[in-house]
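fold the following.
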Amino acid sequence: MKMKWSLNELKRYLNEPFIFSDSVDLKESLVKREEEILDVSPIHLDGILTVNDDELILHMNVSLKLTLPSARSLEPVLFPMDFVIDEVYIPKSDSYEKPVDEENVVIYLEHDWIDLSESIVDSILLNLPLQVFTEEEEKSHNMPSGNNWTVISEEDYYHSEEKESEETIDPRFAGLKDFFKQDESGNQEED
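Alright, predicted model coming up:
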């Protein structure tokens, strides 16, 4: 399926929405822009492009499967993605400023055509997870380790830091721990 249409071609849909449903292969573009991506399935698109005199409104569901390296072992992990793209395109001939739409991205077209491929690639890259793990790594609490090193979770790190700070008393302040100690009668000792 082509993801590029001229504005003249789309004008025939002025009175009815342009509905499309197809798959597109953008693996080469994605791998070129993000080296962490190992593989990309064909990208399934279901969308509606509403054509008005002064704007084009896109609502598109995108679904695909990426293969990414595990954050722990670098083993390939299949990661399904499913998200929506909502964008408003303003043709270059329009000189008026449209109010900012917080729900939709507004794109001012520099050409007399619209190409959704770049928008799809950008959205996929924006929705990439920070880290993925294999099923075994998610189920297991074992972290990688080696000679004189081990990986610990953030929670374990903060817990060990708290425990260490509670146990460690600066020797310069050791004498102060009894400074406000109460005597047997319940009154504080005073100098």
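
C-alpha only now, for contacts and for neighbours.
Will do.

strands of this structure, start to end?
With strands called from DSSP state E, the chain shows them at 4-6, 18-24, 39-40, 43-51, 56-69, 76-90, 105-108, 113-115, 145-146, 149-150.

one more, please, to line up against the first structure:
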Amino acid sequence: MLNWDVQDVRRYKDKPFEFEEELDLTKELTTRSKDVLDADKVLVKGQLFNDNGLVISDVKIKTTLTVPSTRSLLPVELPVDVRVNEAYNVDSVADEEELEQYNVVIPVDDENPTINVYESVIDNILLSIPSKVLTKKEEEENIMPSGKNWEVISEDDFNSQKEEEHVNPEFAKLKNLFNNNDDKE
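As a prediction, this is how the structure comes out:
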């Protein structure tokens, strides 16, 4: 399952090794992250290319996760559509300059030379979860949690309240001036 022997991939010298699988990763995703409540089947489609001692992966991942709203903890369906490119350093022959052009370079174990895209798929799904997730209603109405004698306000609202409370000291002196005039009359 998304795990291939390097020799099998190397047989595809002139064309890419193509794959497409539909996986149920719900257990793996919910075990690795408490932020994942549920997951639809994951469609993984990609290619592996041989390139001078490297195996380059180009993988597209599609699924829908159910995650809690970061504001209310209500469940939110979050579509995930990620493209991942990684380089597997198979023969350890690539020099540093050659490796710098890739975002991720994964060394391949000499004793067990396999290309494991499975773990990469799980990692990249989890990395695609944003830090702020809201329900549609929370997004549209900008609803903030509140309770008896308390409420959560946005940073913008906080700053505007702070500006309203800030009194210019020059005007504060004038305020006392009018109080003195009332006493004289």
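
make JSON lines out of the strands of the first structure and add mean neighbour count and distance to L128 of the first structure.
Formatted as JSON lines, the strands of the first structure follow (neighbours: other C-alpha atoms under 10 Å; distance: least, C-alpha to C-alpha, whole Å):
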{"stretch": "strand 4-6", "mean neighbour count": "12", "distance to L128 of the first structure": "24"}
{"stretch": "strand 18-24", "mean neighbour count": "14", "distance to L128 of the first structure": "19"}
{"stretch": "strand 39-40", "mean neighbour count": "18", "distance to L128 of the first structure": "12"}
{"stretch": "strand 43-51", "mean neighbour count": "18", "distance to L128 of the first structure": "15"}
{"stretch": "strand 56-69", "mean neighbour count": "19", "distance to L128 of the first structure": "9"}
{"stretch": "strand 76-90", "mean neighbour count": "17", "distance to L128 of the first structure": "8"}
{"stretch": "strand 105-108", "mean neighbour count": "16", "distance to L128 of the first structure": "19"}
{"stretch": "strand 113-115", "mean neighbour count": "16", "distance to L128 of the first structure": "22"}
{"stretch": "strand 145-146", "mean neighbour count": "8", "distance to L128 of the first structure": "27"}
{"stretch": "strand 149-150", "mean neighbour count": "9", "distance to L128 of the first structure": "27"}
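
ok, which of these comes nearest D122 of the first structure?
strand 76-90 (10.3 Å; C-alpha to C-alpha).

show me what the closest one is packed against.
Applying 3 or more C-alpha pairs under 8 Å, 6 or more residues apart in numbering; DSSP states H and E, we find strand 76-90 of the first structure packed against strand 56-69, strand 105-108.

10 Å instead, please
Contacts defined by 3 or more C-alpha pairs under 10 Å, 6 or more residues apart in numbering; DSSP states H and E place strand 76-90 of the first structure against strand 39-40, strand 43-51, strand 56-69, strand 105-108, helix 116-126.

average separation of that strand from the aligned part of the second structure, please.
By mean C-alpha distance after the TM-score superposition for the first structure, the fitted strand 76-90 of the first structure averages 0.6 Å away from its aligned residues in the second structure.

would you mind getting the angle between that strand and strand 43-51?
Interaxial angle, strand 76-90 of the first structure versus strand 43-51 (axes from the mean of the first three to the mean of the last three C-alpha atoms, to 10 degrees): 10 degrees.
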